[in-house]
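Undergrad: can you look at this prediction? I've put the sequence above it.
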Amino acid sequence: MQTSPDPTPAGPLAGLKVLELGQLIAGPFAAKTLADFGADVIKVEAPDGGDPLRRWRLLKDGTSVWWQVQSRNKRSVALDLKDPEAQALVRELALEADVLIENFRPGALEGFGLAPEALMAASPKLIVLRVSGYGQTGPYRDKPGFGVVAEAMGGLRHLSGEPGRVPVRVGVSIGDTLAALHGVIGVLMALHERGKSGRGQVVDVALYEAVFNCMESLLPEYSAFGAVRGPAGSALPGIAPTNAYVCRDGQVLVAGNGDSIFRRLMKTIAREDLAADAELADNTGRVARVAELDAAIGAWTATRTVDEVLAALDAAAVPGGRIYTAADIAHDPHYAARDMLLPVTLDDGSTLTVPGIVPKLSRTPGSHRRNAPALGADTEAVLAPLRARRKAEG
C-alpha cells in the first residue's frame, strides 16, 4: 500500500549541505537532483556573468529557461575562485558541507587552493564529487572533454544514425546527464558508507565511462566474437521486430520482440502465417528474417493513421507509441497525471512549465521549493555568518 506524502515534504535529503562549484551541465545536474530531494545546495558562481548556462539556448527576459530547471532549489553565491579571499571563504563553506561537487578539468580545483585532500583533512566527513571528461587519472586526464566527445569515446556516437552515414548526436547532452546521474549514485553510496565509518571520500566520475557503462553488450560481443556493432537507424540490432514505421500521418515505434507479443502483433496485422511460422517462434529466428518482418509491419502501418495503429496495438497488448514532440509532451494526460508537467511562477509573475521531479518517492518525495536564483542573490545571507564568526574570533 502506498503511503501518502507529507503535505509539505522536506525531502529525504533535508539537512544535507552541498557546495556546488561546477557550471553548465554535469556537475550542476547532479546538484540539482540532490536539491530536488531536500539538500541545501549553495552554488558558487563567478561574479562576472555567473554560470554560462544562464545564457544558453532560448532566453526569457535575458535568462535561459533551462536555468529554471537546472538551478531550481539552489542558492547562488557570487565569488571569484581566482581571488584568495574567495578561496578562503569557499574553504570555510566546505568545512560546513557534506558534499562538494565540481566539474572542472582535473587540476583546476587544486589550482584554486581547494585540493580535495586538503579540504578532507580539515573536514574528514566531506564527500567530493569530481566529474570530468576522462577522470582524475590516466593518460587522457588533462585533455578537455565535453559530453559530445565522451559520447564518441564511450561508444554511443558510433551506433547513432543510419548505416553508411555520418553518426548523429541524440539531440541532448546525454553524456553529461549520464555522468551526473552516476555522480548522484556515487554520492549516495558514499553517504551510506559514511554513516558507518564517519569518513568521506572522493567520487571520481568520467563522462566517457558513464556513457560506456550504458553500452550493454558492446564490449563482450567484441571480446567473444570480434563483432563491432554499427549503427542501425531506428532498429534495435539483434532484437526483432523493434523499429519505427511510417504511417499515413507520421511514424510509430512498435516493439514486438517478445515471443507471445510477436504472435499477437502478427495476428493484429493479419499475418497469421508469420505468427504460426515455427522459424519465427523465438528471437533468433526473427532476427534472421528481420527485413521480412519489418516489411510486413511497415505495409500494415502505411495504410493507417498513427491513432489507428496505436489503438490496434493497445487492443492486442503490443507495446507501441508515437514519437513525441515537445508539444505532444506538454499536452499529454499521462505526463500531467504523473506530475511531470510542473508549472512554476517566476519572479515576474509569469508561469513556466518545467519537468517534474524524478524519481517518485511515496513518503518523502522531492519538490520545487524555490525558483532558480539570480546571480549572487544569496551571497550576503550565506557569507554573513562566516564573516561574523571571523570578527568574533578576532
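TA: In hand now; what should we look at?

Undergrad: contacts, neighbours, all on C-alpha from now
TA: Will do.

Undergrad: buried residues of the longest helix belonging to the chain, list them for me.
TA: With secondary structure taken from DSSP state H, the chain has its longest helix at helix 174-197. In terms of neighbour count (16 or more other CA atoms under 10 Å), helix 174-197 has its buried residues at 174-184, 186-187, 190-191, 194.

Undergrad: and what of stretch 56-75?
TA: So, applying 16+ other CA under 10 Å, buried residues of stretch 56-75: 63-75.

Undergrad: cool, stretch 195-208 as well?
TA: Arg199, Gly200, Gln201, Val202, Val203, Asp204, Val205, Ala206, Leu207, Tyr208.

Undergrad: what strand or helix carries the second one?
TA: Under the assignment given by DSSP states H and E, Gly200 is not contained in any helix or strand.

Undergrad: and it, what does it touch?
TA: The contact partners of Gly200, taken as CA atoms under 8 Å, 6 or more residues apart in numbering, are Met120, Pro124, Lys125, Leu126, Ile127, Val128, Ala190, Leu191, Arg194.

Undergrad: ok, the buried residues of stretch 56-75 vs Gly147, which is closest?
TA: Distance to Gly147 across the buried residues of stretch 56-75 (CA to CA) is lowest for Gln70, with 16.4 Å.

Undergrad: quick check: the gap between the closest one and Ala232.
TA: 33 Å (CA to CA, to the nearest Å).

Undergrad: now swap in Glu110 and tell me
TA: 44 Å.

Undergrad: swap in Ala244?
TA: Applying CA to CA, the value for Ala244 to Ala232 is 12 Å.

Undergrad: those two: who's more crowded?
TA: Using other CA atoms under 10 Å, the more surrounded residue of Ala244 and Ala232 is Ala244, with 22 against 15.

Undergrad: let's bring in a second one:
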Amino acid sequence: MAPLDGIRVIELGQLIAGPYCGQLLSDFGAEVVKVEPPEVGDAMRQWGRPDRSGDPVWWDVIARGKKSVTLDLRRPEGQAVLRDLVAESDVLVENFRPGTMERWGLGYDALAAINPRLIMARVSGYGQDGPYAGRAGFASVCEAAGGLRHISGYPDRAPIRIGLSLGDTMAGVNAAMGVLLALQDRHRTGRGQVVDSAIYEAVLGLTESLVAEYDAGGHVRERNGSSLPGIAPSNAYPARDGKDVVIGANQDSVFRRLCEAMDRPELADDPRYATHRARGENQAELDDLIADWTRTVDAAEIVERMAAGGVPVGLAYTAEDMLADQHFAARRSIVHVEDPKRGRTLAMQNVFPRLSRSPGAVRGLGPALGEHTDTILAETLGYDAARREALRADGVT
C-alpha cells in the first residue's frame, strides 16, 4: 500500500501551486478528485510546450493520477455538490484568492461544520491574512517579495528568474507537508485544521541566513552570478567542447583533490587558496585559474577525472542528457508512463522521495476533462441517474 491509500483529497483551483500539492499527494496514493469548471477546465490543460502534434504535455504531469470532475462552484447547485463531497473526504486543497471560498459559503468554518475532520490546505500569494492577503500573487512577484529575485542573476543587470515557477512549486510542497502534519495531528485529536501556505513565505523559507545576516551585521546579500560570495571554488566552468561543467570543491580536503585532478597539487598549499577564507577572498582569481584549465579539456574527461578523484562534479544537464544518463536509468529517476492518447509512453520525473516499504508511484497521466464526474456523483455521493442528468442539463457539471 502507498502511504496515503484511503485518503480522499478534493483539489480546487487552477494553475500550479495548489495542483502541485495535489500531484504530490496523488503520487503517494491519495485519491485526488480534481474539480474543474465545466467546458473550459483547468488552464493548465493549455499551458506549456506542445508535443509533436501540438497538444501541451504539462497537464499530463501535474494532473497525473488524479480524477477529473466538472463542477460550477459559482452556482449554488455546484456548491451544494461540493459540500456533499466534503462530507466524504479528508482533505480539500484550494488556491483561490483569499476570501473567494468564503463568498461562496465554502470557508473552513462552514465546511468543518459538515466534516470536523476536514483538513483544508489554502495556497495563495501572500497568505490568508495580513495587509497583502487580497493581492493577486503569481510566483514571479512573490519570488521577488520573498527575497529570491534580488539575489538571482548578475550584479550589473536586473534580477533574473530561473526557467521554472519555483515559488508556486515550493508553496505546493509546503502545502503537501502541511497536509501530512495535519493528518498526524488528526490521528491524535480527531479534528482537522487549516494549512496556510503562502508563495512568498515558501520562497522566504529557502533564503538560508539572508535575514539573519542583515539583522546581525547589516549585510545585504547581492546578486553574484553563478557562484556564491566567499564560497570557492563552486561554479560552472567552460570545457573545451563548449559544454559547462559544474565543480564544487570549496571544502579544504576536496579542494586538494581538485588540485591533484588538475595536475596542480601545489595550489592546495598556496597561501592564497589554502583555506576556505583565503579562497573566498581570492574567488575571482581562483575561478579564472580553474577556467583556464577546463578550457583545455573536454567535458567528459573533466567529469571522469573529478569523479575518480572524489570531487563533486556534474554537467549542466538538459532533459535530453537526463534521458541518456545511465544513473537516471538505473534509479528510474525518470519514468515512462503509458500514453494511450499518443500511442506511446510519455517520460517524466518519477515520484520523490523514495520510500523503501511503501513507495509512491505515477498512476496514470492527467485525465480528460470531466472523465470521472459521473462515477464520483454516482458511486461516492450516491446521486441517482435523474439527479445526475439534471445537473448536466443545467450546466452545473
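TA: Good, I have the coordinates. Not measured: the values here are computed from a predicted model.

Undergrad: circling back: redo the buried residues of stretch 56-75 of the first structure as TSV? Include distance to Gly258 of the first structure.
TA: Shown next, in TSV, are those (distance: CA to CA, whole Å):
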residue	distance to Gly258 of the first structure
Thr63	47
Ser64	43
Val65	41
Trp66	39
Trp67	41
Gln68	41
Val69	37
Gln70	38
Ser71	41
Arg72	41
Asn73	43
Lys74	44
Arg75	48
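
Undergrad: among those residues, name the ones in helices.
TA: Using DSSP H, the buried residues of stretch 56-75 of the first structure in helices are Trp67, Gln68, Val69, Gln70.

Undergrad: what about the residue mapped onto the third one from the second structure, distance to Ser197 of the second structure?
TA: Under the alignment defined by TM-score structural alignment, Val69 of the first structure is paired with Val61 of the second structure. Per CA to CA, Val61 of the second structure is found 22 Å from Ser197 of the second structure.

Undergrad: mind telling me what element the aligned partner of Ala150 of the first structure in the second structure is part of?
TA: Mapped onto the second structure by TM-score structural alignment, Ala150 of the first structure lines up with Cys142. Here Cys142 of the second structure, judged by DSSP H and E, is contained in helix 139-145.

Undergrad: what do you get for Arg390 of the first structure?
TA: helix 379-393.

Undergrad: now that helix: buried residues?
TA: Thr379.

Undergrad: and that helix, how far from the chain's centre?
TA: Put simply, helix 379-393 of the first structure sits 36 Å off its chain's centre (CA atoms, centre = their mean, to the nearest Å).

Undergrad: what's in contact with that helix?
TA: For helix 379-393 of the first structure, contacts defined as CA under 8 Å, 6+ apart pick out Ser76, Val77, Ala78, Leu89, Glu92.

Undergrad: give me the neighbour count for the equivalent of the fourth one over in the second structure.
TA: Going back to what we said before, that points to Leu89 of the first structure. Structural alignment (TM-score structural alignment) places Leu89 of the first structure against Val81 in the second structure. The number of residues packed near Val81 of the second structure is 19, by other CA under 10 Å.

Undergrad: Val81 of the second structure: what secondary structure?
TA: Following DSSP: H, G, I helix; E, B strand; the rest coil, Val81 of the second structure is assigned to helix.

Undergrad: quick check: the gap between it and Ala368 of the second structure.
TA: 20 Å.

Undergrad: and what of Val32 of the second structure?
TA: For Val32 of the second structure, the distance to Ala368 of the second structure - CA to CA - is 14 Å.

Undergrad: higher neighbour count, these two?
TA: Neighbour comparison, Val32 of the second structure and Ala368: the larger count goes to Val32, with 28 against 15 (by other CA under 10 Å).

Undergrad: residue boundaries of the strands in the second structure?
TA: For the second structure, strands defined by DSSP state E occupy the ranges 8-11, 31-36, 67-70, 91-94, 119-124, 194-198, 234-238, 244-248, 313-315, 334-339, 344-349.

Undergrad: who are the contact partners of the residue nearest to the spatial centre of the second structure?
TA: Nearest residue to the geometric centre of the second structure (CA atoms, centre = their mean): Thr169, 3.0 Å. Residues in contact with Thr169 of the second structure (CA under 8 Å, 6+ apart) are Ile16, Ala17, Tyr20.
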